[in-house]
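Chemist: here is the input, now give the coordinates:
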Amino acid sequence: FILLSLLVLVHELGHFLAAKKFGVKVEEFGIGLPPKAMTIVKKGETEYTLNWLPIGGFVRLFGEDMDPSAWDKLSGKITGRALFSKPGWQRAIIMLAGIGMNVLTGIVLFGIVYSVLGVPNITGEQVVLTEILPGSPAEISGLKEGDVVRRVGEETINDSSQFVEIISGKKGSQVSIYLAELESDGTTSDASRQVMITPRENPPEGEGALGVGIVSYPVIEYEKKPWYTAPFWGVVEGTKEAYGWSRYMVELLMHPAELWKGIGGPIKVVQIGQEQVQAGWLAFLRFGGIISFNLAVFNLLPLPALDGGRLAFLAIEKVVGRKRSAKVERWVHGVGIILLIGLLVVVTVRDIFA
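Modeler: Here you go, the predicted structure:
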C-alpha cells in the first residue's frame, strides 16, 4: 500500500516539476487525497498539505479548471502564470511529466535489481506446474503449484512436450518425479524433493494422467558484472524489462477479457506486495518497477480523469482551433472519476471474495 502511494506521489511530482519549469503557478501539492487534514508548510506560492485519504497525492495548478470567459478579468501578469496561458506543447509536457516520472522510476528500480543480480541469460527451459486438479494423483502425491519438474526417473526434463510424452508412457506404473521450487526472479531453488506418483490409465476427459496444468518457463542464469560496470548493465537490462512490461500492458489492453481477469485493486496489490517482501528486497523492488509501469500505461489511456484524457482534450482543442470549455471538461472528468471509483469498488469486492 505504501509502495503504491509512493509511486502515485512520484507521478504527481512529475506534474509539479514540469509546471514549475514552465512558470505555471502551483497552488497546492497534496500528500494523500482531500479532505485536507493540515497544511505542512506554505513555501512561496505553493501550499504543501497533508490530506485525510492516504492514497498517493495531487497537484493543483492555477487556471487548470478556469473557463475562458474568466480569462479577460485577470491581469496580464497573473494570466501568464496560468496553465491555460501556456502553449499547447508546454501543457502537453506538463500532462505527460507524471507518466515520464513513472517510466523513469521503473527503469531505476529495474536497474538496481539487475545491478545486484547481474545480466540475465536464458540457458534453456523448465517445466512448471501451474494447476493441481482436486482428487488427482498430483494432489494426492503432494505436488504443488509452482513446482519445477527436474527429472522423471532418470530422465532430465527439458520441455513440456517431453514431460507429457514420458508420463504418457508410464500410465499405470509408479514413477518418481524430482521437483524444485520456482523463485520470484525466474530461477529455481537448489533444494529438491522426490515424489512417487502413479499416472492414471483412464483419466477424466481433459484432465490428463496426472491432473496437472503445466507450462514451460525459461531457465535464467545471471552473469555478474564488475562493480564499475554493474550500474550501466543494470540500467540496460532495466530498460529492456521496462519495454517488455509496457508492450505486455498494451497487448493486454487489446484483449478486454484477459485484462479483466488480470486486473486487481489495492487489496490484490497489497497481497502481492507482501509476497514480494517475503521473497526479498530485490523481488520487492522489481514489483515496484512493474507497478510503476502499470501506472504509466494506465494514465496514458485517453479516458476522462486520466492524463491521457486531458491530452485528448488538448488535441481536440488544437484540431478545432479554439479553447476548450472548462465547464464541459470538468463535467466529463467528474463522470470519469465516478466511473473509475466504481471500477475500483467492483474490483476490490471481487478481490475480497476471490
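Chemist: please make it C-alpha for all contacts and neighbour counts, starting now.
Modeler: Noted.
Chemist: residue 33 and residue 60 touch, don't they?
Modeler: No. The criterion here is CA atoms under 8 Å, and residue 33 misses it with residue 60 at 11.6 Å.
Chemist: what's around residue 262, how many residues?
Modeler: Residues within reach of residue 262, counting by other CA atoms under 10 Å, total 9.
Chemist: and for residue 132?
Modeler: Neighbour tally, residue 132, other CA under 10 Å: 22.
Chemist: can you list the helices and strands that the top helix by length along the chain packs against?
Modeler: Assignment by DSSP state H gives helix 88-117 as the longest helix of the chain. Secondary-structure packing of helix 88-117 (3 or more CA pairs under 8 Å, 6 or more residues apart in numbering; DSSP states H and E): helix 2-21, helix 230-253, helix 281-300, helix 307-320.
Chemist: next, the buried residues of the third one.
Modeler: By that I understand helix 281-300. Neighbour-count burial for helix 281-300 flags 282-300 (criterion: 16 or more other CA atoms under 10 Å).
Chemist: do the last one as well
Modeler: For helix 307-320, burial by neighbour count (16+ other CA under 10 Å) applies to 307, 308, 309, 310, 311, 312, 313, 314.
Chemist: now the other sequence, so there's something to compare against:
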Amino acid sequence: MQTLIVFIFVLSFLVFVHEFGHFIFAKRAGILVREFAIGFGPKVFTKMRGETLYSIRLLPLGGYVRMAGEDAEIVEIKTGTTVYAIQSDEGKLNHLYLYEPSQMDVHSFEVGRLLEADLEKELYVVLEKQDGSEQKYFLDPQAIVHYDNKTQMQIAPYDRQFGSRTVGQKAMTIFAGPLFNILLTIVLFAVYTFMTGVEDRLPVDRVIANSPAAEAGIQTGDLIVAIDGEKVNNMDSLRYKLLESKGNPVTITVKRDGKELNFPVTPQKSGEIYQIGVYFNINEMKREATLMESVADGFKQTYDWSVIILDGFGKLITGQLGIKSLGGPVQMGSITGEAAKAGFEQLIRWTALLSLNLGIFNLLPIPALDGSRLVFIGIEAVRGRPVNPNKESFVHFVGFALLIMLMIVVTFNDIKKVFFPG
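Modeler: This is a model prediction of the structure:
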C-alpha cells in the first residue's frame, strides 16, 4: 500500500508539472482553459476558479488541460429553445438559462425563443419575445450558458480559442508540457547532487575473483579514469560505456601509483547490462557539491540521460531492443517503491528520471502525443493553413488506441517481471 501511495503521488506530481506547462502558456496566449485535470475517469474532486474547472479524477494515470477550440466547440443553443437571460449593467447578456430557473425571479430575465445566435465571432442572440417582436442582444465575452442545474459552459469567442492563436503560440503551448518535465528533471538532479555530493571518481574497492577485471590485472586501489580513451568518472558513464560495448573487448585505463595503465577487458553480460566484476566504495566516489556545481550537474545529468533514453528509443525502432525490455505502470510502481525504501535522495533521483522519460516520450512524433501535435502545427506553418481538424482528430484517435494496446502489452510484461520473475 505504501508503494502504491508513493507511486500515485510521484506520478501525479509529474503529470501536474507537465499539464501546468500547457496551462501557463495557454493562459499567456489568451486561450480559454476549460479544465485542468489530474487523472482520467470519474471526478473525485472539483473546484471552479475563474474560467477554469480544476479536477482530480479517479484513475491517476495521466491528466489533461482542455482548451477551448482544441476540439470542436460544444457550446450551442438549438434554434427554438426558450432562453432565460440575465442582462449585465453594460447591457450585455452574461447568463443564458435553457430552462426556467426555479429559485430566481423570472420577471428580471430577458425571455424569448431563440431565432439566431453567434457565440464565437459577433457574439449575439436574436430572441422572439412573447409579444412576437424580435430583439437582438449582444453577449458578454464571458457569458455562461446553463443547460440544467448541474451543467453549464462558458462561451468561447473565436479569439479565445486554440485555433485562433499564431503558429508560434500554439507550438509553445504544446511544447511547454514536455519542456516543464525536462526543467523539473534539471532541478531534481541538482537537488540530488547537492544532497549527496558530486560523483567524480571511480576508485576500485574490490575485484571479484575470476572476473574479467581480475583476469585483465585490475587491482583494488586502482582508479578507473577512461574506457577506450573516453573519460569516465561516475557509475552511469561506466555502465553506459560497457553497455555500448555489447560484450566486445574494451580498453580500461586506470591510475595506479601516479601512473596510467591500460588493460584490455571483455565485459560479461548480466541480464540487460554488462559488467567487469569490480565494486566501488560509494563514500570515496563523492565529495560535497557547491550550489553552482549542483546546478551544472543537474544540466549534465539531464543531458547524459537524454542521450541514453534517445539511444534506447532508437534501438527499439531498429529492433535492437525488444518490446519485453519496456517497463510500464506496474514496473514503474515497483521501482518507485524500492527507491522510496532506499531513501529520499534515491526517490528524488528516480523521480527525475521518470520526469525526463515523460518529457522526451511526449516529444516523439507519435499520434496522440505532444510531438505529433507539434508535427501538425509544423505542417500548418509550411502550408499556411491548418490541417483539417477532423483528419487530425482521426490520426490522434488511432494513435491513442495503439498506445492503449501497447500499454496493455507492457503492463502484461510488467506483471510477469514483478510478480513471476522466474
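Chemist: before we move on, the earlier item: nearest to residue 112 of structure 1, of the helices and strands packed on helix 88-117 of structure 1?
Modeler: helix 230-253 (6.2 Å; CA to CA).
Chemist: next, the buried residues of the closest one.
Modeler: For helix 230-253 of structure 1, the neighbour count (16+ other CA under 10 Å) marks 230-239, 241-242, 245-246, 249, 253 as buried.
Chemist: next, count neighbours for the closest residue in space to residue 355 of structure 2 that isn't next to it in sequence.
Modeler: The shortest distance from residue 355 of structure 2 to any non-neighbouring residue, by CA to CA, 6 or more residues apart in numbering, is to residue 181 (5.3 Å). For residue 181 of structure 2, the count of nearby residues is 29 (other CA under 10 Å).
Chemist: please identify the residue in structure 1 that aligns with residue 181 of structure 2.
Modeler: Residue correspondence to structure 1 (TM-score structural alignment): residue 181 of structure 2 is matched to residue 102.
Chemist: now residue 255 of structure 2
Modeler: Aligned partner of residue 255 of structure 2 by TM-score structural alignment: none.
Chemist: then residue 364 of structure 2?
Modeler: Using TM-score structural alignment as the criterion, residue 364 of structure 2 maps onto residue 301 of structure 1.
Chemist: show me what contacts the closest residue to its match other than its chain neighbours?
Modeler: Excluding its sequence neighbours, the residue lying closest to residue 301 of structure 1 (CA to CA, 6+ apart) is residue 308, at 4.8 Å. Residue 308 of structure 1 makes contact with 299, 300, 301, 302 under the criterion CA atoms under 8 Å, 6 or more residues apart in numbering.
Chemist: what does residue 194 of structure 1 give?
Modeler: Taking CA under 8 Å, 6+ apart as the test, what residue 194 of structure 1 contacts is 176, 177, 178, 179.
Chemist: are any of these buried, and if so which?
Modeler: Buried among the contacts of residue 194 of structure 1 (16+ other CA under 10 Å): 177, 178, 179.
Chemist: how about the nearest residue to the first one, chain neighbours excluded?
Modeler: Meaning residue 177 of structure 1. Using CA to CA, 6+ apart, the nearest residue to residue 177 of structure 1 is residue 152, at 4.6 Å.
Chemist: what's the burial count for that neighbour?
Modeler: 19.
Chemist: quick one: it and residue 168 touch, right?
Modeler: No. Residue 152 of structure 1 is beyond contact range of residue 168, at 11.9 Å (criterion: CA under 8 Å).
Chemist: how close does residue 312 of structure 1 get to residue 101 of structure 1?
Modeler: Look at residue 312 of structure 1 and residue 101 of structure 1: by CA to CA, to the nearest Å, they are 20 Å apart.
Chemist: also residue 352 of structure 1?
Modeler: Distance from residue 352 of structure 1 to residue 101 of structure 1, by CA to CA: 31 Å.
Chemist: quick one: which of these two has more around it?
Modeler: Legend: neighbour count by other CA under 10 Å for residue 352 of structure 1 and residue 101, higher for residue 101 (23 against 11).
Chemist: on that earlier part again, who wins for proximity to residue 185 of structure 1 among the helices and strands packed on helix 88-117 of structure 1?
Modeler: The closest of those to residue 185 of structure 1 is helix 281-300. By CA to CA, the value is 6.8 Å.
Chemist: so how far is the closest one from its chain's centroid?
Modeler: 4 Å (CA atoms, centre = their mean, to the nearest Å).
Chemist: average gap between it and structure 2?
Modeler: Aligned to structure 2 and superposed, helix 281-300 of structure 1 gives a mean residue distance of 0.5 Å (mean CA distance after the TM-score superposition for structure 1).
Chemist: output the contacting helices and strands for that helix.
Modeler: For helix 281-300 of structure 1, the packing partners by 3+ CA pairs under 8 Å, 6+ apart are helix 2-21, helix 88-117, helix 230-253, helix 266-279, helix 307-320.
Chemist: which residues sit against the first one?
Modeler: Spelled out, that is helix 2-21 of structure 1. Residues outside helix 2-21 of structure 1 that contact it (CA under 8 Å, 6+ apart): 25-26, 29, 31, 54-59, 61, 93-102, 288, 291-292, 295.
Chemist: how far off centre is the strand of greatest length in structure 1?
Modeler: Criterion DSSP state E: the longest strand present in structure 1 is strand 26-43. Averaging C-alpha positions (CA atoms, centre = their mean) puts strand 26-43 of structure 1 27 Å from its chain's average.
Chemist: quick one: name whatever helix or strand follows it.
Modeler: Following strand 26-43 of structure 1 in sequence order, the next helix or strand is strand 46-61 (DSSP states H and E).
Chemist: done for today, thanks.
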